[in-house]
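Enquirer: based on what follows, work out the 3D shape:
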Amino acid sequence: MEDIATYVPSPPPHWVERFAKFGLTAKGIVYCLVGTIAFMAAFRINGNSTEDASRSSVFSFILQQPFGQVLLALIAVGLLCFALWRIIQAVKDTEQKGSDPMGIGRRISYAFSGIVYGSFAVLAAKMVMGSRGSDGGEDSRQTLARELLQQPFGQWLAGAVAIGTMIWGLSQIYRSFSGKYKKSVQRAHHTRTTENILLKTGKVGYLARGVVLNIIGYLFLKAALDANPQEAGNTTSAFRFLQESSYGSFLLGTVALGLICYGIFMFVRARYQAL
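Expert: As a prediction, the model looks like this:
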């Protein structure tokens, strides 16, 4: 019987790696800014509110800086690169997740992430070209909830999206506690002190992101159960939910610091992770 050689997956092409690193850097910048503004909103610093922590507001903030149009254009390109990298991961299976149910589920999550960040890239690009985006009115998740609820079995469809979002959030929390994020740090040659700081940054960052995603999923589930798309919400809605809870400023401030940590960890991945 012929021996079967152990298959070692080949690394992705260099252009895919460049897409990923540029995209991770752009994602890190956005998360650091969202977390910073959310922290300021938690304690009413400079009059900031949770509305100022929306992505469109963050993009507006960037646009108002010196060379803001150029900076936001670079971020738009970076987010598009991240979206394309996720789509490539899903379609080409560059991480060798396979075609079993677990692997297919993981690849679907990559594709979903690609679509989400692609929409952020489009929003940033529109704002560079002079459109204000969707600062007021219905946000994208409310639009999605409304469209789903108008379909046959709409509440079931909306409920499935809500549960999927919460599963995504739980996977981020699991990633935090399981330590799966550590490989992007431990491959680099750091001092022990630096590595410990970076490991803690990643742990807190993934935990905070998981909390926000679970709140978004919960709000979407409420919209599904009540057949009311206005109850669905985005990251800003999650921040408002935290702020209106008991010890709201403390909770929102803690999660905001966690999101800053997540942004910093994206820089670490962009610099050191072997893709």
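
Enquirer: can we go C-alpha only for contacts and neighbour counts from here?
Expert: Fine.

Enquirer: tell me which residues touch Ala188, please.
Expert: By Cα atoms under 8 Å, 6 or more residues apart in numbering, the contact set of Ala188 is 272-273.

Enquirer: wait, I meant Cys81
Expert: Counting by Cα under 8 Å, 6+ apart, Cys81 makes contact with 19-20, 22-23.

Enquirer: and which of those residues is nearest to Glu95?
Expert: Distance to Glu95, by Cα to Cα, is smallest for Ala20 among these, at 12.9 Å.

Enquirer: state the distance from the closest one to Arg271.
Expert: Remark: distance between Ala20 and Arg271 (Cα to Cα, to the nearest Å) = 11 Å.

Enquirer: in JSON lines: the contacts of Cys81, plus distance to Lys222, neighbour count and secondary structure.
Expert: Listed next are the contacts of Cys81 as JSON lines, based on distance: Cα to Cα, whole Å; neighbours: other Cα atoms under 10 Å; DSSP: H, G, I helix; E, B strand; the rest coil:
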{"residue": "Phe19", "distance to Lys222": "37", "neighbour count": "20", "secondary structure": "helix"}
{"residue": "Ala20", "distance to Lys222": "35", "neighbour count": "24", "secondary structure": "helix"}
{"residue": "Phe22", "distance to Lys222": "37", "neighbour count": "22", "secondary structure": "helix"}
{"residue": "Gly23", "distance to Lys222": "33", "neighbour count": "27", "secondary structure": "helix"}
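
Enquirer: how about this one, so we can line them up?
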Amino acid sequence: MCGMVSYLIWRFIQAIFDTDKHGLGFKGAAIRGGLIASGVTYGILTVFTFGLWNGSQGNDGDGGGGSQIVDFIVSIVGSQAVAYALTAVFIGVGIAHIAKAVRKGYARHFEAPQRVMDFVHPIARTGLTARGLSFLVVAFLLFYRGLNAGGEGSPTPGVEDALSFVQGLPFGGILLGAMGVGLTAFAVYSILEAVWRRINVEDADAIGR
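Expert: Presented below is the predicted three-dimensional model:
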């Protein structure tokens, strides 16, 4: 939960202080709006995770407040309108990740010597592509949820459904293994970005004053 809270705060810092110089044009405003949406999403995930944890602490009773939080969030995300809206968001995020990998858009945010970037490129492109594809799978499942929202006893797709969906595809076992390798590469890329990311601290300080 601490990691998710830190990440959502960073997303808001990126959007408000424009650490990556996106500007206020149409494209820049769209990107910064996406960063805010990402922060809100991680905020919801944080509350959801806290609800699960808090509910697990009160197993002896009726589930307590944690269970109510989880049920409330699930009821919102399970609605048809929200499911379709999230489908569109995840499709956009998935395509953006893949485009970032293909165009090496991440490179402009790094301040590292060339020998480091030679190591970063294959890891970053693999990780971003894998994460983009995983977002597209989630988008498909959210769309499926939207089609079934409100139906009597309609299931709510989750992680197990996503993995089962991938596994059910031709060469599903290989695809699952490749996705695991790719997401591990994204984790390594995120650590490398944390070490060598270029942040416009001077601009943020100027705005803060």
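
Enquirer: on that earlier part again, now render the contacts of Cys81 of the first structure as JSON lines, adding distance to Arg55 of the first structure.
Expert: Converted to JSON lines, those look like this (distance: Cα to Cα, whole Å):
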{"residue": "Phe19", "distance to Arg55 of the first structure": "22"}
{"residue": "Ala20", "distance to Arg55 of the first structure": "21"}
{"residue": "Phe22", "distance to Arg55 of the first structure": "19"}
{"residue": "Gly23", "distance to Arg55 of the first structure": "16"}
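
Enquirer: which strands or helices does the longest helix along the second structure pack on?
Expert: Taking DSSP state H as the criterion, the second structure has its longest helix at helix 114-148. Counting by 3 or more Cα pairs under 8 Å, 6 or more residues apart in numbering; DSSP states H and E, the packing neighbours recorded for helix 114-148 of the second structure are helix 80-103, helix 159-168, helix 172-196.

Enquirer: buried residues of the first one, list them for me.
Expert: Right, the one you point to is helix 80-103 of the second structure. Within helix 80-103 of the second structure, the residues that count as buried by 16 or more other Cα atoms under 10 Å are 80, 82-84, 86-101.

Enquirer: check the last one too.
Expert: If you call a residue buried by 16+ other Cα under 10 Å, then helix 172-196 of the second structure has these buried ones: 175-176, 179, 182-190, 192-193, 196.

Enquirer: in the first structure, what range does it match?
Expert: Alignment note (TM-score structural alignment): helix 172-196 of the second structure is matched to residues 248-272 of the first structure.

Enquirer: mean shift of the matching stretch relative to the second structure?
Expert: Mean deviation of stretch 248-272 of the first structure relative to the second structure after superposition (mean Cα distance after the TM-score superposition for the first structure): 0.5 Å.

Enquirer: measure Met1 of the second structure to Thr41 of the second structure for me?
Expert: Separation of Met1 of the second structure from Thr41 of the second structure (Cα to Cα) stands at 13 Å.

Enquirer: now swap in Val116 of the second structure and tell me
Expert: 32 Å.

Enquirer: with adjacent residues omitted, what lies nearest to the residue nearest in space to the middle of the second structure?
Expert: Central residue of the second structure (Cα atoms, centre = their mean): Ser38, 6.9 Å from the mean position. Using Cα to Cα, 6 or more residues apart in numbering and skipping residues adjacent in sequence, the residue nearest Ser38 of the second structure is Arg11, 6.9 Å away.

Enquirer: ok, that neighbour touching Gly34?
Expert: No - using Cα atoms under 8 Å, Arg11 of the second structure makes no contact with Gly34, being 9.3 Å away.

Enquirer: so which of the two has more stuff around it?
Expert: Between Arg11 of the second structure and Gly34, counting by other Cα atoms under 10 Å, Arg11 is the more crowded of the two (20 against 17).

Enquirer: re earlier: and the residue nearest to Ser38 of the second structure, what pairs with it in the first structure?
Expert: So, by TM-score structural alignment, Arg11 of the second structure is matched to Arg86.

Enquirer: and stretch 217-228 of the first structure, which residues are buried?
Expert: 217-224, 227-228.

Enquirer: an error on my part: the question was meant for stretch 49-68 of the second structure.
Expert: Neighbour counts over stretch 49-68 of the second structure (16+ other Cα under 10 Å) mark 49-52, 54-55, 64, 66-67 as buried.

Enquirer: quick revisit: residues contacting the residue nearest to Ser38 of the second structure?
Expert: Taking Cα under 8 Å, 6+ apart, one finds 35-36, 38-39 in contact with Arg11 of the second structure.

Enquirer: next, the angle from the longest helix of the second structure to helix 80-103.
Expert: 160 degrees (axes from the mean of the first three to the mean of the last three Cα atoms, to 10 degrees).

Enquirer: from the middle of its chain, how far away would helix 114-148 of the second structure be?
Expert: 9 Å (Cα atoms, centre = their mean, to the nearest Å).

Enquirer: how far off helix 172-196 does that helix point, in degrees?
Expert: Using the same axes, to 10 degrees: helix 114-148 of the second structure against helix 172-196 is 130 degrees.

Enquirer: wait, Gly35 of the first structure sits on Ala256?
Expert: Yes - Gly35 of the first structure lies in contact with Ala256 (Cα under 8 Å); the separation is 4.4 Å.

Enquirer: let me know the distance separating the aligned partner of Gly233 of the first structure in the second structure from Leu163 of the second structure.
Expert: Aligned by TM-score structural alignment, Gly233 of the first structure pairs with Pro157 of the second structure. Using Cα to Cα, one gets 10 Å for the distance from Pro157 of the second structure to Leu163 of the second structure.

Enquirer: one more: Met179 of the second structure?
Expert: Distance from Met179 of the second structure to Leu163 of the second structure, counting by Cα to Cα: 10 Å.

Enquirer: go on, Phe119 of the second structure?
Expert: Phe119 of the second structure is 30 Å from Leu163 of the second structure, by Cα to Cα.

Enquirer: higher neighbour count, these two?
Expert: Comparing Phe119 of the second structure with Leu163 by other Cα under 10 Å, the one with more neighbours is Leu163, at 17 against 12.

Enquirer: tell me the contacts of the more buried one?
Expert: Taking Cα under 8 Å, 6+ apart, one finds Leu176 in contact with Leu163 of the second structure.

Enquirer: separation between it and Leu52 of the second structure?
Expert: 21 Å.
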